[in-house]
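Participant: got a predicted structure here, sequence first:
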Amino acid sequence: MSKKPIIAEKVKAAKRIAAISVPFPEKFIKSAELKYLKSKPIVSPTAPRGHLKMRYTKERADRVGKWSWGQMRKWDKATWDATIFPHISGYKSKTWLEIENEVSGKHKRNKSYPIYKICPEAQARLVDIQLEDLDEIFRFRVGFTQRLYGFRICDVFFILWWDPEHKIYPLSRD
């Protein structure tokens, strides 16, 4: 039996699976237009995101109020233009697997954390903005102390917080 028909069938099956529409989490699309995304996030019940190119949106960012350490949650235009945008847009040509495998010294440059590992104030803020049911948060290392936090829903990174002082996941943990 030739391997060609088997491979062709697997490709057809993968395309059928990829075409299945899984409900996109409502909390990310309610009150957000997602106008910067040209299409809905790619969602497949069986396909890992590793091979997908990263996309992002800042339309669900939490930019109201300030943290107890004095940092405003709303970043200014200069910070977006000079720091956040160049960094995050540089990842658009990479797959999630490439992003997850980047290292800085001995450590992963970008990674996800279980929600319980971020500072208590950030955990409480997730409850305030009704995102407490999500299990993990992803962060990009932007600079020595600068971090960009958000949630990944398939191929899309939903920017949530800009943390220029490394306070959301402090370096010194008890």
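Facilitator: That came through fine. Just so we're clear, the structure is a prediction, and the values are computed from it rather than from any experiment.
Participant: from here on, contacts and neighbour counts on C-alpha atoms
Facilitator: Fine.
Participant: so what does the top helix by length along the chain touch, helix or strand wise?
Facilitator: Scanning the chain for the longest helix, with DSSP state H as the assignment, gives helix 3-19. Helices and strands touching helix 3-19, by 3 or more Cα pairs under 8 Å, 6 or more residues apart in numbering; DSSP states H and E: there are none.
Participant: just how off-centre is it within its chain?
Facilitator: Mean-position distance between helix 3-19 and its chain equals 29 Å (Cα atoms, centre = their mean, to the nearest Å).
Participant: for it, which positions count as buried?
Facilitator: residue 18 (16 or more other Cα atoms under 10 Å).
Participant: what's the answer for stretch 145-160, then?
Facilitator: By 16+ other Cα under 10 Å, the buried positions in stretch 145-160 come out as 146-160.
Participant: thinking again about what came up before, quick one: buried residues of the helix or strand just after the longest helix of the chain?
Facilitator: Downstream of helix 3-19, the next assigned helix or strand under DSSP states H and E is helix 26-29. Buried residues in helix 26-29, defined by neighbour count with 16+ other Cα under 10 Å: residue 28.
Participant: here comes the other one, which I'd like you to weigh against the first:
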Amino acid sequence: MAKKKRLPKQSGNVNASKKAEIKAHAANVGRRGKHVSADARKPVSSLEDTFKWSAKMLDHAHDGSWNWKLAPTELRELFCFIEEMSCLAWKDILQQTSGGHNKHHTQKTDSLEKEAQDRLYEVMSKENEDFPEEVFRFRLNAKTRLWGIRTGSIFRILWYDRDHAVYRVKKRHT
């Protein structure tokens, strides 16, 4: 094992602000002396991370086919579902199936109903965020979906869709 080279002590005191400046610079520089952005230094979310959620982006202003006027039974079902997901890692959530299909998955935004795409654009503009290529949807039951945007381990809730109005599917075997 090679010995580490020790640097000679500098004469004189380096003031606290200079030390802080040097530390900050060192934190932003990679191994080869290149600047590393703050985003690149953030840890990448793993599928091992536990599900977390946020209601900051909740689209409560929409009063169309999907809205947040939940009946007490819907509210209870939603909270029970979120509580259940909060105990799981994302890898476990993504492995859940129903009828041979993934219960919870991403959906390309260009495949959503036009009304949903327009609402998503409005919400993202209001939040000063870029329009996402895909959104994430949870299957609560046969008809009900919970839509949002997954950012790392955080699911940012957008819509409660009680009747497949955000993404219409053709009925099978009819």
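Facilitator: Cool, got the structure. Everything numeric here is computed off the predicted structure, so don't read it as measured data.
Participant: quick TM-score on the pair, please.
Facilitator: Once superposed, chain against chain, the TM-score is 0.67 (TM-score structural alignment, normalised by the length of the first structure); 130 aligned residues with a Cα RMSD of 2.2 Å.
Participant: quick one: which of the buried residues of stretch 145-160 of the first structure is nearest residue 93 of the first structure?
Facilitator: Among these, residue 155 lies closest to residue 93 of the first structure (Cα to Cα), at 12.1 Å.
Participant: between the two ends of stretch 98-115 of the second structure, how far is it?
Facilitator: Stretch 98-115 of the second structure has its terminal residues 27 Å apart, counting by Cα to Cα, to the nearest Å.
Participant: next one: stretch 44-62 of the second structure
Facilitator: Across stretch 44-62 of the second structure, the terminal residues are separated by 33 Å (Cα to Cα).
Participant: helices of the second structure, start to end?
Facilitator: Listed in chain order, the helices of the second structure (DSSP H) span 16-27, 38-41, 72-85, 90-94, 114-126.
Participant: looking at those, which is nearest to residue 101 of the second structure?
Facilitator: It is, among the helices of the second structure and with distance given as Cα to Cα, helix 90-94, at 10.7 Å.
Participant: what about the strands in the second structure?
Facilitator: Under the criterion DSSP state E, the second structure contains strands at 52-54, 97-98, 101-102, 105-108, 134-139, 145-151, 154-161.
Participant: just put the ones you listed in TSV and tack on distance to residue 20 of the second structure.
Facilitator: Listed next are the strands of the second structure as TSV, based on distance: least, Cα to Cα, whole Å:
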stretch	distance to residue 20 of the second structure
strand 52-54	34
strand 97-98	51
strand 101-102	49
strand 105-108	43
strand 134-139	41
strand 145-151	31
strand 154-161	32
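Participant: between those, which one is nearest to residue 74 of the second structure?
Facilitator: strand 154-161 (9.5 Å).
Participant: just list the residues touching residue 92 of the first structure, thanks.
Facilitator: Going by Cα atoms under 8 Å, 6 or more residues apart in numbering, residue 92 of the first structure touches 53, 54, 55.
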